[in-house]
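# I would like to see how this sequence folds:
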Amino acid sequence: MERPLLSEKRSEIDENERLSSYQFVGRTGSVIPTASLAGMDVSIEEIRSATSFSTHYPPSVHAPLISSPQPHPNEQIIPHQGPYAMDYGAYSNDFQRQLLDEVEIRELLIDHIGHRCCWGSHPARTWKIHAVEDCNVYVGTLETFLEEREMVNETEPYHGGNLDGKDKSPELGLWELDLRSQFPVLFVPYKETRVKIPHSEILEKCSDCAGRGNIPCPTCNADQEPGFYKENQMSQCPACYGRGLIAHRDGSDTICTKCDGKGKLPCATCGSRGLLKCETCHGTGSMLTRKIAVAKWKTLSTRKVSATSGAASVPDEIFHTAKGVQLCNTQAYQCTPAYFADSFFLNKFSSDVIADRASVPPTARVICERHTISVVPVTRVTMRHRKQSFSFYIVGCSREVYLKDYYPARFCWGLCPCLEWLKV
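Predicted coordinates:
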């Protein structure tokens, strides 16, 4: 009979000890107070007023787009059962750590190895599980959703028609444009739109041809002063050298077919007109210039990871993508640090995330911010056989296995071309 490699004593550890790493989760009063921190539920009026800190910001935010913060797709929220119960902004003791036994640990490792070509499962099946450690990680994020506007000039040939200039109505300022029809859902990664600024059209002379519609031929009128040209400029025929006749060895002459006996050829560029149609204005002599507002909506993200020494070797990207448990989720025009009544560490961690918020460009305005703190369960497992050992991590609520470098049953040493298939 196969004997279990884990001692029975470990399976009988007191429940309080097994949850010691989560002792601050869900304590009474550990909520984010909604009365003292403004902006827990963002209203359209708040955003409109708050974003007008330097210049007038028009009502360009759709009220239906402003809603209660939602958890990220890879996170779950802890329902709060206290007097401040809300859909967000609180945490509770309903969270239970996922306990893994030996069978589950081995199954997860064997499944992970099964997706790696040329890796053997013998160590995963037979080596002794020497240690199972909790190395839980906290992930803090601050997302700043902003709108950036800049103005560019757009010029095109004028082919006639009515002008939308300042004579009809005053030109609107860049931040006076109503872009409600273009406004995206909050916290989209990026969206850009281009809108013509009303009453900004100006008609100007083409600078390349000075409004004439034509430019001197650069071939036959290359040395002429601007605005002057000569017609009927001819060049010597290269076939007959200007004679108009082609001499033969028997002493006879024939008329040059290239110049029809004239000895000269018209300019190949302009046909000796001396002028070419201006390509910039298409021969109209006028250019229509209008101002274009380029609006960009994007989300700037600040992310921080607080990991114990046991999980220090795991890249932060693993924790950012892992499925965790959300401890708080606040949304406001400008988020403030979260408050946990019984955890100085979480308060400090939240303050650090807020302090590192991304800088906002001078051409942008902040629309809204979202601040989250999540805990990602991480279990470090060490397996040993004689004097050999290796460690791997079980990360997140979805129990993804992360094995950094060493695994004792790798047969191709990274040289097998089939490993490239795994990267696809």
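
# make it CA atoms for all contacts and neighbour counts henceforth
OK.

# what about the helices in the chain?
In order along the chain, the chain carries the following helices (DSSP state H): 8-11, 15-18, 44-50, 102-114, 122-126, 316-321, 344-355, 419-422.

# those helices into a markdown table, with extra columns for distance to residue 217 and mean neighbour count?
Rendered in a markdown table, the data for the helices of the chain read as follows (distance: least, CA to CA, whole Å; neighbours: other CA atoms under 10 Å):
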| stretch | distance to residue 217 | mean neighbour count |
| --- | --- | --- |
| helix 8-11 | 93 | 10 |
| helix 15-18 | 88 | 10 |
| helix 44-50 | 58 | 16 |
| helix 102-114 | 73 | 16 |
| helix 122-126 | 81 | 15 |
| helix 316-321 | 62 | 16 |
| helix 344-355 | 64 | 17 |
| helix 419-422 | 59 | 11 |
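
# so which of the ones you listed gets nearest residue 241?
Proximity to residue 241, assessed across these by CA to CA, is greatest for helix 419-422 (67.7 Å).

# tell me who's in contact with the closest residue in space to residue 106 that isn't next to it in sequence.
Counting by CA to CA, 6 or more residues apart in numbering, residue 124 is the residue found nearest to residue 106 once chain neighbours are left out, at 6.1 Å. Applying CA atoms under 8 Å, 6 or more residues apart in numbering to residue 124 gives the contacts 106, 109-110.

# what's the first-to-last distance across stretch 393-412?
From its first residue to its last, stretch 393-412 covers 23 Å (CA to CA, to the nearest Å).

# would you indicate which residues of stretch 137-156 are buried?
For stretch 137-156, burial by neighbour count (16 or more other CA atoms under 10 Å) applies to 137-149, 151, 155.

# do stretch 193-205 as well
Neighbour-count burial for stretch 193-205 [16+ other CA under 10 Å]: 196-201, 204-205.

# mind putting those into JSON lines with distance to residue 259?
Listed next are those as JSON lines, based on distance: CA to CA, whole Å:
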{"residue": "196", "distance to residue 259": "54"}
{"residue": "197", "distance to residue 259": "56"}
{"residue": "198", "distance to residue 259": "57"}
{"residue": "199", "distance to residue 259": "56"}
{"residue": "200", "distance to residue 259": "54"}
{"residue": "201", "distance to residue 259": "50"}
{"residue": "204", "distance to residue 259": "43"}
{"residue": "205", "distance to residue 259": "40"}
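
# of all the residues you listed, which comes closest to residue 280?
When those are compared for distance to residue 280 (CA to CA), residue 205 comes out closest, at 11.0 Å.

# the closest one and residue 285, how far apart?
If you measure residue 205 against residue 285 using CA to CA, the figure is 6 Å.

# common neighbours of these two, please.
Between them, residue 205 and residue 285 share these contacting residues under CA under 8 Å, 6+ apart: residue 211.

# second chain to compare with the first, below:
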Amino acid sequence: MSEKTPLLSGQGGYAPVPGAGGYQPQGGGYAPQGPYPPQGAYPPQGGYQGGPPPAGGYPGAGQPPPSGGYPGAPPGGSYQGGGPPPAGAYPPQGGAPPPAGSVPKFSGEMPNEDVMDDPNSQEAQPTAPPMEKMDNIGGYSNVGFNANVLPPPSYEDVTKEQPPTDRQAIQNVPTITEQDARESLLNFVSQHCCYGKGAAEDLKFLDLKSTSAFHYTLETYGEGRSTCWAYEPYTGQMIDGPQNGTAPGPWDIQASPPSLFQDYNQSFEVPHTASVKPCHDCFASGYVRCHRCFGRGRVRCSSCHGSGHTTRYHDGEHRRERCHWCHGDGRRECYTCHGHGMVVCKTCAGHRNLKCYIKLTVTWKNHVNDHIVERTPLPDHLIRNVSGQIAFEESNQRVWPINHFHEREINEASVRLIQNHQFPTERILMQRHKVRIVPVTQCLYKWKNTESDFYVYGFEHHCYAPNYPQTCCCGCSIL
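Next up, the predicted model:
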């Protein structure tokens, strides 16, 4: 079998079977599934249509709303309709940002005097809504804004099956000739600018001792799932809330990796968990206090430090001149808010409202461990990077340890690695293991009065010659 032959050719991804009570395997394996969501599953095409949910709202950041409350807001302060809200209802204007030119003046607490301009001041980053204001979704009571890793549901332990009775036979690998060994050494010398090729051309071989290195590899392809609350600006998109049905369990949602044994992750909005909340950072106004001027709209001039004048040395004397940056005023308009003292809220991007929902993240990870048996001075890691003869290869949802290989250490490594490939927070979709036999030849030679050796390994005939005798072009040896 060629090492480049793909495994499981034409086999698609594996996905859990949704249904009540979590995952139930069928036939000892995983049924292939299509991409999420399948036709007829949630959410149905075109989104969900529904009315507002029961009262129970979100006043925003634990503080009272602006004077008069939110325009058109229901008592709970939350809108969960299946489509755009009705005219005059909350959220206002279907989540549209405030119209251009309507930036309000900041009227809250601010410094008594203009602050010194700091062009490097950092704007506050978006903050998550308070957890106590999130909806109570059945089956997701412990979800926060940080990822909550979910252990997979229990399913039948397929390792209780009997090991295969007919396993692939172990194959041998070819040996190399003296010509192959010399060409390998010459290629090695050509990669070192100060090595002379005379020794490689003139040396006499004393013996070629062919041995084999064994490389065992175990791969376990697992699927992990985590949930967390997520939010984004509400711009009028469809809202699939609890009024459309009960949210499915995190392991009941279908998801398939694009291919087996490849790391990949994908995120989904859990159906029936979304709602619209007024932005807690700006109190549904779309604006927050400017971080540069702290709401005053003006800052002290950084050129004259607020004096309105600067001193310039000209024609041998110091002259006091009016500052040309602030025109002698000592103050100037804040470049960030353009004098309004307010900037667009980064949390809601000026749309005043947030769409909050539970996000499911599915992570497919390929866990790989190996063991190398190599009993010459050749470093083990060199075996890992070359090709060899695939002597044994097997894949299954659960593989059984190798017990018929003629090298006992490989059998023991197979047992140990398979026992260690247990991942409590992941569902194992597929495993595969293989043994490669990599040819290694010790080449004993004599050049002038020097006897030494080098090693040729892999089907590529790579060379390892740490004791090459001609390490300088002129023929002398570097000590």
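
# returning to what we had before: what residue in structure 2 is paired with the residue nearest to residue 106 of structure 1?
Under the alignment (TM-score structural alignment), residue 124 of structure 1 pairs with residue 200 in structure 2.

# look up how far residue 184 of structure 2 lies from residue 254 of structure 2.
Distance check for residue 254 of structure 2 against residue 184 of structure 2: by CA to CA, it reads 52 Å.

# ok, now residue 391 of structure 2?
Spatial separation of residue 391 of structure 2 from residue 184 of structure 2 under the definition CA to CA is 24 Å.

# residue 361 of structure 2 too?
From residue 361 of structure 2 across to residue 184 of structure 2, the span is 50 Å (CA to CA).

# show me what contacts the nearest residue to residue 118 of structure 1 once chain neighbours are set aside?
The shortest distance from residue 118 of structure 1 to any residue that is not its chain neighbour, by CA to CA, 6+ apart, is 5.6 Å, and that residue is residue 411. Counting by CA under 8 Å, 6+ apart, residue 411 of structure 1 makes contact with 118-120.

# now do 10 Å
Applying CA atoms under 10 Å, 6 or more residues apart in numbering, we find residue 411 of structure 1 in contact with 117-120.

# out of the residues you listed, which are shared with structure 2?
Shared with structure 2 under both residues aligned by TM-score structural alignment, their matches' CA atoms under 10 Å, the contacts from the contacts of residue 411 of structure 1 are 117-120.

# sorry, back to before: which of the contacts of residue 124 of structure 1 lies closest to residue 166 of structure 1?
For the contacts of residue 124 of structure 1, with residue 166 of structure 1 as the reference and CA to CA as the criterion, the closest is residue 109, at 70.9 Å.

# correct me, but that closest one touches residue 407?
No: between residue 109 of structure 1 and residue 407 there is no contact, the gap being 11.0 Å when judged by CA atoms under 10 Å.

# between the two, what contacts are shared?
Each of 123-124, 392 lies in contact with both residue 109 of structure 1 and residue 407 under the rule CA under 10 Å, 6+ apart.

# against residue 286 of structure 2, how distant is residue 239 of structure 2?
Plainly put, residue 239 of structure 2 is 20 Å away from residue 286 of structure 2 if you go by CA to CA.

# sorry, wrong one. I was asking about residue 202 of structure 2.
When distance is defined by CA to CA, residue 202 of structure 2 is 82 Å away from residue 286 of structure 2.

# before we move on, what about residue 378 of structure 2?
67 Å.

# more neighbours, those two?
In terms of neighbours (other CA atoms under 10 Å), residue 286 is the more surrounded of residue 378 of structure 2 and residue 286; the figures are 26 against 20.

# quick check: the aligned residue for that one in structure 1?
So residue 286 of structure 2 corresponds to residue 213, using TM-score structural alignment.

# hmm, residue 279 and that match touching each other?
Yes: the pair formed by residue 213 of structure 1 and residue 279 meets the contact definition of CA under 10 Å, at 8.7 Å.

# what about stretch 183-196 of structure 2, how long is it end to end?
For stretch 183-196 of structure 2, the first and last residues are 14 Å from each other (CA to CA).

# again, but for stretch 206-222 of structure 1
20 Å.

# now swap in stretch 269-287 of structure 1 and tell me
25 Å.

# quick one: buried residues of it?
By neighbour count on 16+ other CA under 10 Å, the buried set for stretch 269-287 of structure 1 is 270-278, 280-287.

# from these, which ones fall inside strands?
Assignment to strands by DSSP state E places the following of the buried residues of stretch 269-287 of structure 1 there: 275-277, 286-287.

# would you map the strands across the stretch 251-400 of structure 2?
264-269, 275-278, 287-289, 298-300, 309-314, 317-322, 331-333, 342-344, 353-373, 389-396 (DSSP state E, counting those that start in this stretch).

# between these, which gets nearest to residue 409 of structure 2?
Ranking the strands of the stretch 251-400 of structure 2 by proximity to residue 409 of structure 2 (CA to CA) places strand 353-373 first, at 7.4 Å.

# how about that closest one, aligned to which bit of structure 1?
Alignment of strand 353-373 of structure 2 against structure 1: residues 286-306, by TM-score structural alignment.

# now that stretch: how far from the chain's centre is it?
Using CA atoms, centre = their mean, to the nearest Å, we find the averaged C-alpha position of stretch 286-306 of structure 1 to lie 12 Å away from the chain's own average C-alpha position.

# ok, now stretch 112-120 of structure 1?
Here the centre of stretch 112-120 of structure 1 is set off from its chain's centre by 33 Å, with CA atoms, centre = their mean.

# roughly how far apart are the corresponding residue of structure 1 for residue 231 of structure 2 and residue 281 of structure 1?
Residue 231 of structure 2 is assigned residue 155 in structure 1 as its aligned equivalent, the criterion being TM-score structural alignment. Remark: distance between residue 155 of structure 1 and residue 281 of structure 1 (CA to CA) = 10 Å.

# shared neighbours, the two?
Between them, residue 155 of structure 1 and residue 281 share these contacting residues under CA under 10 Å, 6+ apart: 287-288.

# ok, so of the ones in strands among the buried residues of stretch 269-287 of structure 1, who is nearest residue 376 of structure 1?
Of all these, residue 376 of structure 1 sits closest to residue 287, with 60.3 Å by CA to CA.

# looking at the strands of the stretch 251-400 of structure 2, which is buried most?
Between the strands of the stretch 251-400 of structure 2, strand 275-278 has the highest mean count of neighbours, a mean of 29, where neighbours are mean count of other CA atoms under 10 Å.

# what's the average distance for that one when superposed on structure 1?
Its match in structure 1 and strand 275-278 of structure 2 itself, once the structures are fitted together, sit a mean 1.8 Å apart by mean CA distance after the TM-score superposition for structure 1.
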